[in-house]
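Asks: sequence? don't have it. structure:
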């Protein structure tokens, strides 16, 4: 069977077009009696390709995001199986690595995978072999990217110490943002989001002071990837950059693979991801309401309106978040040295990871009504308490 798999891979994985996929799938599915062996061998090879992907800087969420973009739901499920199979090799995984679990066996033998996969997917062997080969072809073609953390099995993973947002405070922040997303009253959403941002900013200052005094755990800046996916990915990347900057982090957008890498201290990274997700939810809800108002006035829903709305929303919030960050830092001048040390560490880490970056020219916002409505929505999503809106 290994020879058969080798021939199938030679036909399907390394050709520049899709003509070899049928040949490879036919080879794998030709003998019903050996489908179990084929499934076991494909699973083992896939796990090996995943390990190579981890060593090239990829993580499970990144791979799944790419599979979701380029392939279909069945391929996502198969990729999850490969991730689960690979993860069982290790006694301990890096924090947040994956929650995928092996479901087809007790771990003693993977020969059951092929038949159980066929039952789960309700598909024939040829279709499943094609899907498996398509996933593996994607994996072998992954380039190297900047690593954002240790890979499974790396002893350095056990030595890392992360200072997360304290669980009770994290629960309060999440509850505030959930209420802000759920309400249909802009003033209430404004107040709830402002309170959440205030808690985040206070935690950052407290953590910086503890580190400066030597009473907190020794930390280094880390990084995490946050998906920035279509539609309107440029506006989403602008918003993420604004949220990252306000929370003393730096974001670098990779448009080709639909993510941004955010560099910062762990608790700040948690805050960035929470706030960015919440502001996207609030922005989409505000855009839906603005579109309804436009339609009631006789205008049809358009892509240019939505793009202009979200670009204005992101741009305006960037201004407001920058103002809020400056105000928070200036409230207690004695805290500035500790915050500066933190900022220098983050900047150095980001420059080390990304010594060469380029700027991106955004596509213009061409819909005046969308821009005006997006700006107004950003004004309502105020992130700092006690501040008047910036002049238009």
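Replies: Nice, I can see it. For clarity, every value in this text was computed on a predicted model and none was experimentally measured. Residues are numbered from 1 along each chain as shown.
Asks: C-alpha only now, for contacts and for neighbours.
Replies: OK.
Asks: residue 256: how many residues sit nearby?
Replies: Around residue 256 there are 7 other residues, counting by other C-alpha atoms under 10 Å.
Asks: so where do the strands sit in the stretch 1-150 of the chain?
Replies: In the stretch 1-150 of the chain, no strands are defined using DSSP state E, counting those that start in this stretch.
Asks: try this one next to it:
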């Protein structure tokens, strides 16, 4: 089960009935009724659970935490029952507990854990309007990256992600030229799987930077928020490169230690960043409208940087330590082999 040690004083004032019922249950000690299915939960507890959870769920949804994002957050904090209670939108407790074959104690614990998630969610960045590559171009990027991930030939792989980056850059340049009026940058969370999330966040950052976006890592929840445009494509490229990096890291016969693997990922991200910047710069150089583009891109960068500074006014830079020279060398070699396009 999830963490049971949260104070009822953290609950909203509207949940006083729920908090009181929890205290009564605590005073009951080892009352066996709370440990057996079928015990009728006190009415004030059932009503209190609704009053506590539903307003917080509404606030989370309005604040940029849709069900899919809540699922990601819950999976990193609580067990499947508390996560289910959140995703079921705070259902009536007796019926929900019976559906999941939970004892009253387990059901109450799930509600408390769900409240803990809702009360500690970080503020969602705004604006959250989504701008993306059109479906046709996004399909081409997706196809290139799928081919990159499936190939067992490093030489073939090397060109594919670069081609994907080139397509993304061309689309971004075209949009900057034809945009009738500047739009607000969009924002998106990219969730990272443990371990080595700090090293993996560097890869998200270099992909974002190459696509004229800004990124910030939240180590408490293991996600990176990216601010800018074409975020669907940024997420696709990041996911593909993480798949390729993990596969290469695991396949390396020397890659057994944590120090090696973390150094590998840091080096991989650093080298990928260099390659993506080169690919983006080459595309810009080859564009015949470079004279028109430069002021438009400067305006775009100012817009993104301003939005990022508004959303995250207190961002602090943090370095990642590399402790394995062998891992660094292996990561750089793997990044040189990574497929960036075709």
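Replies: Alright, I've got the coordinates. Values in this document were obtained by computation on a predicted structure and should not be read as measured data.
Asks: could you say which helix or strand contains the residue most central in space within the first structure?
Replies: In the first structure, the centroid-proximal residue (C-alpha atoms, centre = their mean) is residue 226; its distance is 2.6 Å. For residue 226 of the first structure, the enclosing helix or strand under DSSP states H and E is strand 222-227.
Asks: what range does that strand cover in the second structure?
Replies: The aligned range for strand 222-227 of the first structure in the second structure is 186-191, by TM-score structural alignment.
Asks: distance from that stretch to the middle of the chain?
Replies: Averaging C-alpha positions (C-alpha atoms, centre = their mean, to the nearest Å) puts stretch 186-191 of the second structure 6 Å from its chain's average.
Asks: cool, and stretch 162-171 of the first structure?
Replies: With C-alpha atoms, centre = their mean, you get 20 Å for stretch 162-171 of the first structure.
Asks: any idea how far apart the tips of that stretch sit?
Replies: Length of stretch 162-171 of the first structure, first residue to last, C-alpha to C-alpha, to the nearest Å: 18 Å.
Asks: neighbouring contacts of that stretch?
Replies: Contact with stretch 162-171 of the first structure is made by 199, 203, 217, 219, 266-267, 270, as judged by C-alpha atoms under 8 Å, 6 or more residues apart in numbering.
Asks: and the helices in the stretch 51-200 of the first structure?
Replies: Secondary structure of the stretch 51-200 of the first structure (DSSP state H, counting those that start in this stretch): helices located at 60-70, 73-87, 113-121, 125-140, 155-159, 167-182, 186-213.
Asks: what angle do the second one and helix 60-70 make?
Replies: In other words, helix 73-87 of the first structure. 160 degrees (axes from the mean of the first three to the mean of the last three C-alpha atoms, to 10 degrees).
Asks: which ones are touching the equivalent of residue 312 of the first structure over in the second structure?
Replies: Superposed on the second structure with TM-score structural alignment, residue 312 of the first structure falls opposite residue 267. Listed by C-alpha under 8 Å, 6+ apart, the contact set of residue 267 of the second structure reads 327-329, 331-332.
Asks: and what of residue 62 of the first structure?
Replies: Residue 62 of the first structure neighbours (C-alpha under 8 Å, 6+ apart): residue 225.
Asks: could you measure from it over to residue 131 of the first structure?
Replies: Distance from residue 62 of the first structure to residue 131 of the first structure, by C-alpha to C-alpha: 19 Å.
Asks: about what we covered before: for the match of strand 222-227 of the first structure, give me every contacting residue.
Replies: Against stretch 186-191 of the second structure from outside (C-alpha under 8 Å, 6+ apart): 72, 125-131, 222-229, 231, 235.
Asks: now list the buried members of those.
Replies: Those of the contacts of stretch 186-191 of the second structure that meet the buried threshold are 72, 125-126, 131, 222-229, 231, 235, by 16 or more other C-alpha atoms under 10 Å.
Asks: from the contacts of stretch 162-171 of the first structure, which land in helices?
Replies: Cross-referencing those against helices under DSSP state H gives 199, 203, 266-267, 270.
Asks: need the helices of the stretch 51-200 of the first structure in CSV (columns: distance to residue 246 of the first structure).
Replies: What follows is the helices of the stretch 51-200 of the first structure, written out as CSV (distance: least, C-alpha to C-alpha, whole Å):
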stretch, distance to residue 246 of the first structure
helix 60-70, 25
helix 73-87, 34
helix 113-121, 45
helix 125-140, 36
helix 155-159, 28
helix 167-182, 16
helix 186-213, 9
